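Novice: Next comes the sequence, and after it the predicted model I'd like to discuss.
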Amino acid sequence: MASSQESHPAQQRAPVAEYVAESLRTLPAGSSFSVRVVYTADHAVDSLTPRRPLSHFHAESTYSRRILAFVLQGGCLVAGLEAHEFTTLRIEAQGAQPPRTCVAVDCCIEKLDSSGELAGRMPMARALVAGYLRSLHRYSAALSVPSVGVHMFARAQPEYLFAKSKDNPRKRILGDLDLVKWWQSTLHHALEYGARPAPDQSKLPSVHPVANCIVPGSTMLESPWFFGKDRPSGAGLENRNASGSCAESSLSVEWRWGLPYPLSARAHDCVLQFPDDPITRLLSEAHSSAWSVSALLDMLSVSEECGSGHRTAYFSASLPLCPDIGALAGAIANCGTASQGHLSFEDYDKILVVLFDQAMDFSSTASALSSSSRLMGYLDSSFDIPFIDVETTGPATSADRTRAPKPQEPPAVNDLSTMVRKRRKVVS
């Protein structure tokens, strides 16, 4: 593909890339990877609650940046993550008092995918998510916010970022129920990793992350299917509100069943509406104006995207930030909310056009290498996206240890023949 004729400033090394690299280093030793992260400048966008009524004494501005992180092994793309980060500034005046300013940061993980070309079994995608969540501490230094909202919608698809990877025999594709379980486990680990204090702060009181999960059409009594045996199930508890606690004191992440909003609240006043999301599409309908959160969940459970036999899940978490980690991120690269060296949304979309081009093919090793080279060449020639080399140093996990295959034994069958009394044949 021909390179762009426009000149673009080289991107600085992003804190996102540094933290993803740090997370990847914890994978089993002996592997080499490269990390590349594309990020845009902050752009003014619509509010995440566009139909929330505001008074004349209330002003709100929302800014967005887009993140695209790639992990390569031997020049071949093996994993990718796309996220959307939103910063909302609210100013409210009350009488003669000075205006009150509030800043909120929310990120939405939009896509996570693997190509199937990873050499060896290791939790690559989980490490990528953990590193990204850890990088959100950069907002502590830039905006002094105490926490960041982490949101994602889990829906099973054979491929998200890497075209034709569904045809790669080495790619493991999860069904809807397994995907919900995987995301719950992955976010649990990533939130623990992301909230972990710096070594010199290990003795300070820590704030545990709080995470919500809701599977439209399911009740809290069914939550053990999604949380797994090692997670709080909430079985037997009444669903008193949208965030009925299912926490266990032994867990560092407090899991709750439901959306993080009161069931009786007006949905348009509190539910965040992210791009390309079933909730956003439902709330865009004119007759949704008076819906409560409870009514929204009812509509989701029978919607085309979340109902009709589909198993999908919404995850929403609050990740507490550590000021010292945020200061480190600012020292790595002074990005904050500045735009110097950052791409525009238009340039970002050009990268997506190349990534989703019909010529891209990750169905085999040869085609995946060719497609990876094509995309990386475009990043080099058009935007000079820097990369970080990573050598893994972590211990081996149980999944990585070679085990002798067990001989296949026939299934045990109850033999009831000795208990059957046969009738003697009567000879006339």
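Specialist: Structure's in. What do you need? Fair warning: this is a prediction, and the values are worked out from it, not measured in the lab.
Novice: Please count neighbours and contacts with C-alpha atoms only from this point.
Specialist: Will do.
Novice: In what element of secondary structure is V207 found?
Specialist: Assessed by DSSP states H and E, V207 sits outside every helix and strand.
Novice: From S144, how far off is it?
Specialist: For V207, the distance to S144 equals 16 Å [CA to CA, to the nearest Å].
Novice: likewise F227?
Specialist: For F227 relative to S144 (CA to CA), the value is 33 Å.
Novice: out of the two, which sits in the more crowded spot?
Specialist: Neighbours per residue (other CA atoms under 10 Å) separate F227 from S144, with F227 holding more: 22 against 15.
Novice: Quick check, that one in contact with S185.
Specialist: Yes. The criterion here is CA atoms under 8 Å, and F227 meets it with S185 at 7.5 Å.
Novice: Contact partners for the most centrally placed residue in the chain?
Specialist: Centroid-nearest residue in the chain: I109, 4.0 Å away (criterion: CA atoms, centre = their mean). Residues near I109 by CA atoms under 8 Å, 6 or more residues apart in numbering: L81, E82, A83, H84, V150, H151, M152, F153.
Novice: structure B:
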Amino acid sequence: MVNLRDALLNGLKSLPGTREFHLHVLVSSPRKHNGLYPYAQPRCRSYLQDVLILLSEQSTPDSPRVFVTAIEACVYNLPTTSSAILYISKVDSTGQGSFPSPTATLVISFLSYYADPATSPITVENLWIQLFARAQNQYLFPNSSEFSGKRPLNDVKLCGWWKRVYTNVVNKITNRLPPTALLKLYYLIPGYSQLEADHSLNIAGSLFPPHDGPRWTYGHPFSQTEIPLPCSINRTGSGTEDIVSWNLGTVIPSFDDDPKSRFMDELAHTDKEGLKSPPRKRPRTVSNTTDNAGTMGPVADKVDSEKPLGELAKVTPDEFWERMSFRQECVAGAVTGFFTMVIRLAADSQGGNGKIGNIRSAVSPLAPRAGQVSSNLNKRVIASLMTAVEFSTPERAIHATESIESTIKGLCEGITSISTPIFRAPRPQTAKMEGSQGHDPPATSLEPPKTPPPRNRRLPDVSPNPFPEPEPTLETYNSYIYGSICVSNAPKSQNQKVLYGANEMPSAPQVTVLTVRKKKKRAE
């Protein structure tokens, strides 16, 4: 089976121009995760993998490398319902690469790798690819917005860009899916009707190739019944189905840096009296946990087992998305969008009733595979990228690229040193970020905007992983993590239509203004 690194390098072969790409792919080993459906009763068993992709470019063999694109994603595996969720957390570029940007090609190759059954590393029947599109000046490359060559897409154009990316992925994998497979595409712009959303994205897509391909559904996928939801079905040993204690928490997943998660938390802690904090857990003392005979009482056990469901059992998915239109993240003056691709591989044997077919993996979902790294290594690289370097100038970007790439290789060789963080003086920023309400955000922070952490979720502790975390080696680095490819194709003119990167636009064409010469009046 082709690994992710080789699949991404193969996708970059068709890019125009002559340059060399250097790719680093970090995929963590699976670990138990209880935050995907925190309010589901009973809890859904899921396993999480972190994915970090860093792409650097070298224009000539003698020129230094510089990062051009980064992708951060999460892969959730739910073996009980044979489902997986690929969530695209962040996509960013520095604007310091050659034209055209490789961002779109890299993202399309990444999504196609998981959507194609022949290359997907997860054996499941149902795959959900989800993301929340929100335009920002920078995400993964600190201070890259200060570089004059970076031209981030605005809110509407970013939503149009993601819609076009999804369309390209579907066109790429359609012939590779089984004849009985079912594929659906959904998108929703909160606060917009379907007519308004289609009109806005069609205008934004005028820079891109013609819109041909699959049919899109305007709305959300959480009310449809053709494809079972990842956590809406409780399975017993006899193979029968039973939905126990239904609430909204069993339908809509919660991701980090996603406005749905914060809204779910508020609904879970809202009752008839309004929003309130969850009750504090009573301490385990002799007076309230034992009786006169010394036996344990039901007080502590009752507090531990209760979860604040609030309005989750009353709000339907349609009502949830209607109320999302009034959330601050969706009405702060910027257009945001939710995009979902759902693929069901065995639609003929399911009949839309949610029964699991014969697609099963004999390998434990927690077993690490070749080329995977520990989650701690992945976190250390992201922390170093977000706090130790910056990309405001070409010189700083070159130094940052060398530092991060050396860090990754050093961690694989057993060298644990991390470069010293760079502290810089505040700089004025001209662009307002979402939610700033007319005030400039602090220029000293390198942390991108994100949704606040969950509100006191009382989740049970996760049991330890029976498999030890993989130890990266230099062989793993050379075979699975790092790779390079030389591209030598005909260059493409900037006047030609291409799918630009998510944070890059071509240089504006020069406009020549002609002056009108006034006709002189003849003397009488």
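Specialist: That came in fine, so what should we check first? Please read all numbers here as calculations on a predicted model, not as lab measurements.
Novice: circling back: of the contacts of I109 of the first structure, closest to P405 of the first structure?
Specialist: L81 (34.5 Å; CA to CA).
Novice: and the aligned partner of K111 of the first structure in the second structure, helix, strand or coil?
Specialist: Aligned counterpart of K111 of the first structure in the second structure: K90 (TM-score structural alignment). Put simply, K90 of the second structure is strand when judged by DSSP: H, G, I helix; E, B strand; the rest coil.
Novice: you'd agree K90 of the second structure is up against Q138?
Specialist: No. In this structure, K90 of the second structure is not within contact of Q138 by CA under 8 Å, at 9.7 Å.
Novice: Which one's more surrounded, the two?
Specialist: Taking neighbours as other CA under 10 Å, K90 of the second structure and Q138 compare with Q138 leading, 23 against 18.
Novice: Excluding residues flanking it in the chain, which one is nearest the more buried one?
Specialist: Closest residue to Q138 of the second structure apart from its sequence neighbours, by CA to CA, 6 or more residues apart in numbering: S145 at 5.9 Å.
Novice: quick one: secondary structure of that neighbour?
Specialist: helix.
Novice: That one contacts L153, correct?
Specialist: No. Judged on CA under 8 Å, S145 of the second structure makes no contact with L153 at a distance of 11.7 Å.
Novice: Strands along the first structure, start to end?
Specialist: Ranges of strands within the first structure are 32-39, 43-45, 58-73, 76-92, 100-114, 147-154, 210-214, 244-245, 254-257, 313-320, 387-391, based on DSSP state E.
Novice: quick one, which of these is nearest to D347 of the first structure?
Specialist: With CA to CA as the yardstick, what comes closest out of the strands of the first structure is strand 32-39 (10.1 Å).
Novice: quick one: that closest one aligns where in the second structure?
Specialist: Residue span in the second structure matched to strand 32-39 of the first structure, by TM-score structural alignment: 20-27.
Novice: what's the average distance of that stretch to the first structure?
Specialist: Superposing on the first structure and averaging over aligned pairs (mean CA distance after the TM-score superposition for the first structure), stretch 20-27 of the second structure comes out at 0.9 Å.
Novice: Likewise for stretch 396-405 of the second structure?
Specialist: Counting by mean CA distance after the TM-score superposition for the first structure, stretch 396-405 of the second structure comes out at 0.5 Å.
Novice: Name the residues that touch that stretch?
Specialist: Against stretch 396-405 of the second structure from outside (CA under 8 Å, 6+ apart): 24, 56, 64-67, 381, 384-385, 389-391, 419.
Novice: circling back: R281 of the first structure: which of the strands of the first structure is closest?
Specialist: Per CA to CA, nearest to R281 of the first structure of these: strand 147-154, 13.3 Å.
Novice: Translate F356 of the first structure into the numbering of the second structure.
Specialist: Checking TM-score structural alignment: F356 of the first structure goes with M386.
Novice: hang on, that match packs against Y139?
Specialist: No. Taking contacts as CA under 8 Å, M386 of the second structure lies outside contact range of Y139: 9.1 Å.
Novice: Compare neighbour counts for those two and give me the winner.
Specialist: Counted by other CA under 10 Å, M386 of the second structure and Y139 do not tie: Y139 has more neighbours, with 25 against 19.
Novice: separation between the equivalent of the more buried one over in the first structure and E110 of the first structure?
Specialist: Counting by TM-score structural alignment, Y139 of the second structure corresponds to Y160 in the first structure. Going from Y160 of the first structure to E110 of the first structure by CA to CA gives 9 Å.
Novice: W225 of the first structure now?
Specialist: With CA to CA as the criterion, W225 of the first structure and E110 of the first structure are 24 Å apart.
Novice: Those two: which is more packed in?
Specialist: Each of W225 of the first structure and E110 has its neighbours counted (other CA under 10 Å); E110 has more, 19 against 14.
Novice: Leaving out sequence neighbours, find the closest residue to K171 of the first structure.
Specialist: K171 of the first structure sits nearest to G116 (CA to CA, 6+ apart), 3.9 Å away.
Novice: That neighbour - how many residues pack around it?
Specialist: Neighbour count for G116 of the first structure, taken as other CA under 10 Å: 24.
Novice: Right, I'll call it a day here.
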